[in-house]
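**Q** Okay, structure incoming, though there's no sequence with it:
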């Protein structure tokens, strides 16, 4: 079972994503409200997959992506974005993100992206 870290400043999004993932056989081992927490939890727990919202307080998802990839270049990270942030998502993919999911997401989209890992 793949272990997942979800980072999003919106509790509703964390709950929604966790529900979808757990229904489909993934284990959510931690949640973070900002990029700084995501980095700390990644280093501590070494999850198999990380989801990072792009827009978060304290440290953005893009900043966290770069830090995590510096720590572990093999980290599997999926960016989550609202509509209109596609150029930032492209930057994230160039920086090492595995892929991206656009909010609001559909369950089948989540499973399709995660099953490629």
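**A** Ah, there it is. Owing to the predicted nature of the structure, the values given are computational and were not obtained by experimental measurement. Numbering: from 1, shown residues only.

**Q** drop to CA atoms for contacts and neighbour counts, all remaining ones
**A** Noted.

**Q** contacting residues for the residue nearest the centre of the chain?
**A** In the chain, the centroid-proximal residue (CA atoms, centre = their mean) is residue 51; its distance is 0.9 Å. Contacts for residue 51 (CA atoms under 8 Å, 6 or more residues apart in numbering) come out as 4, 5, 6, 7, 77, 78, 79, 80.

**Q** One more to weigh against that first structure:
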């Protein structure tokens, strides 16, 4: 069973995503409320996949992605963005994100993105 780290500054979004991924058969090993926490929890838990919100306080998702990839080039990070953040999504993909999902979350799209990201 794949282990996931969910990163989002909104507790409601973490809860929503956690329910969707656990319903799909994945295990959530940790949750982070900002990029800095995500980097620390990544090192601690070494999850198979990280879902990463882009816009967060402390450290945004792009910076956290760069730090995680610098420490573990094989890390799989799936970016989550609201509509209208396409330029940041392109930046994230160029910096090593495996894919992105748009909020509000669509359960079939989440499952598809998780399967695709984990099969790489």
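**A** Done, it's in. Since the model is a prediction, treat every value here as computed from it, not as a measurement.

**Q** Could I get the TM-score for this pair?
**A** The TM-score (TM-score structural alignment, normalised by the length of the first structure) is 0.99; 117 aligned residues with a CA RMSD of 0.4 Å.

**Q** circling back to that earlier point, how big's the offset between the strand or helix carrying the residue nearest to the centre of the first structure and the second structure?
**A** Using DSSP states H and E, residue 51 of the first structure maps to strand 49-53. In the superposition against the second structure, strand 49-53 of the first structure averages 0.3 Å from its aligned positions (mean CA distance after the TM-score superposition for the first structure).

**Q** what span of the second structure lines up against that strand?
**A** Mapped onto the second structure using TM-score structural alignment, strand 49-53 of the first structure spans residues 49-53.

**Q** and whatever helix or strand comes next after the strand holding residue 51 of the first structure with strand 49-53, angle?
**A** Beyond strand 49-53 of the first structure on the C-terminal side, the first helix or strand identified by DSSP H and E is helix 61-71. If you take axes from the mean of the first three to the mean of the last three CA atoms, to 10 degrees, helix 61-71 of the first structure sits at 150 degrees to strand 49-53.

**Q** and the next element down the chain from helix 61-71 of the first structure?
**A** In N-to-C order, the element after helix 61-71 of the first structure by DSSP H and E is strand 77-82.

**Q** Taking their axis directions, that following strand and helix 61-71 sit at what angle?
**A** Inter-element angle recorded for strand 77-82 of the first structure and helix 61-71: 180 degrees (by the same axes, to 10 degrees).

**Q** Mean deviation, strand 77-82 of the first structure versus the second structure?
**A** Strand 77-82 of the first structure sits 0.2 Å off on average (mean CA distance after the TM-score superposition for the first structure).

**Q** Tell me the helix or strand right after that strand.
**A** Toward the C-terminal end, the helix or strand that comes next after strand 77-82 of the first structure (DSSP H and E) is helix 86-94.

**Q** contacting residues around the helix or strand just after that next one?
**A** Once the chain leaves helix 86-94 of the first structure, the next helix or strand it forms, by DSSP H and E, is strand 99-103. For strand 99-103 of the first structure, contacts defined as CA under 8 Å, 6+ apart pick out 77, 78, 79, 80, 81, 82, 83, 89, 93, 109, 110, 113.

**Q** No more questions from me, cheers.
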